[in-house]
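> all I have is the shape, not the residue letters:
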């Protein structure tokens, strides 16, 4: 089960690129570890889908998330985004690809 919460504010990591928390990578690693330990993947790990509220990192937009082995990318992927290797229309969302999405 994934529990969602209301996050007060609209400060996305994309808007804070020069003022991101120093431990952003560590927080993301912890979030992904929790998801992966629970058998879940998050397939759209990009700055617009990361919210920073009171220096705490949170993920939003779980449309491309689900159980390992079941979650797939949508049929239409934005062409203006340089997706990591392995991301393709209707392709399976893998843990390894999830980790590299943030770097793209």
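Thanks, I have the structure now. Because the structure is predicted, anything quoted here is derived from the model rather than measured.
> only C-alpha atoms for contact and neighbour calcs from this point on.
Fine.
> residue 20 versus the most centrally placed residue in the chain, what's the distance?
Computing the C-alpha centroid of the chain and ranking residues by Cα atoms, centre = their mean puts residue 45 first, at 2.5 Å. Separation of residue 45 from residue 20 (Cα to Cα, to the nearest Å) stands at 15 Å.
> below is an additional structure, to be compared with the one above:
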């Protein structure tokens, strides 16, 4: 994360300090979701997992006016990166840590501590928190 620079902010931090209403735009939320869906699809096709795909590990690039950078000016495709690959690896070969925060509001972990992280778990985790997050 430290290699991204100061123009990147986590989706979690962006939502907490969103005084300008960036995330109120349905089009921008759709653009973020579309990008994350693509990332998950790429991981699934490669039978790889991230394992911890939460809002604090999804980074959004902001411009000088603190607005999301669009990859294409004619679309709402936002510049998104995923960070923190501590739990990542080949699906079924890596495991959730034995100790993790089970009390994060809105998160429904798809596996128990110590369980293998399966290829569908990234999507299940993302879909456990995204609907309530995106309706803020």
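Thanks, I have it. In this text, all values refer to a predicted model and were calculated from it rather than measured experimentally.
> counting contacts, what elements does the helix ranked longest in structure 2 pack onto?
What stands out as the longest helix in structure 2, according to DSSP state H, is helix 26-45. Here helix 26-45 of structure 2 touches strand 80-82, helix 121-134, going by 3 or more Cα pairs under 8 Å, 6 or more residues apart in numbering; DSSP states H and E.
> read off where the next helix or strand after it ends up in structure 1.
Using DSSP states H and E, the next helix or strand after helix 26-45 of structure 2 towards the C-terminus is strand 48-49. Counting by TM-score structural alignment, strand 48-49 of structure 2 pairs with residues 40-41 of structure 1.
> before we move on, what about stretch 84-98 of structure 2?
The aligned range for stretch 84-98 of structure 2 is 61-75, by TM-score structural alignment.
> picking that back up, now the helices and strands packed on helix 26-45 of structure 2 in CSV, with distance to residue 90 of structure 2 and mean neighbour count?
What follows is the helices and strands packed on helix 26-45 of structure 2, written out as CSV (distance: least, Cα to Cα, whole Å; neighbours: other Cα atoms under 10 Å):
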stretch, distance to residue 90 of structure 2, mean neighbour count
strand 80-82, 17, 20
helix 121-134, 12, 17
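> could those be laid out in CSV, adding distance to residue 13 of structure 2?
Shown next, in CSV, are the helices and strands packed on helix 26-45 of structure 2 (distance: least, Cα to Cα, whole Å):
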stretch, distance to residue 13 of structure 2
strand 80-82, 14
helix 121-134, 12
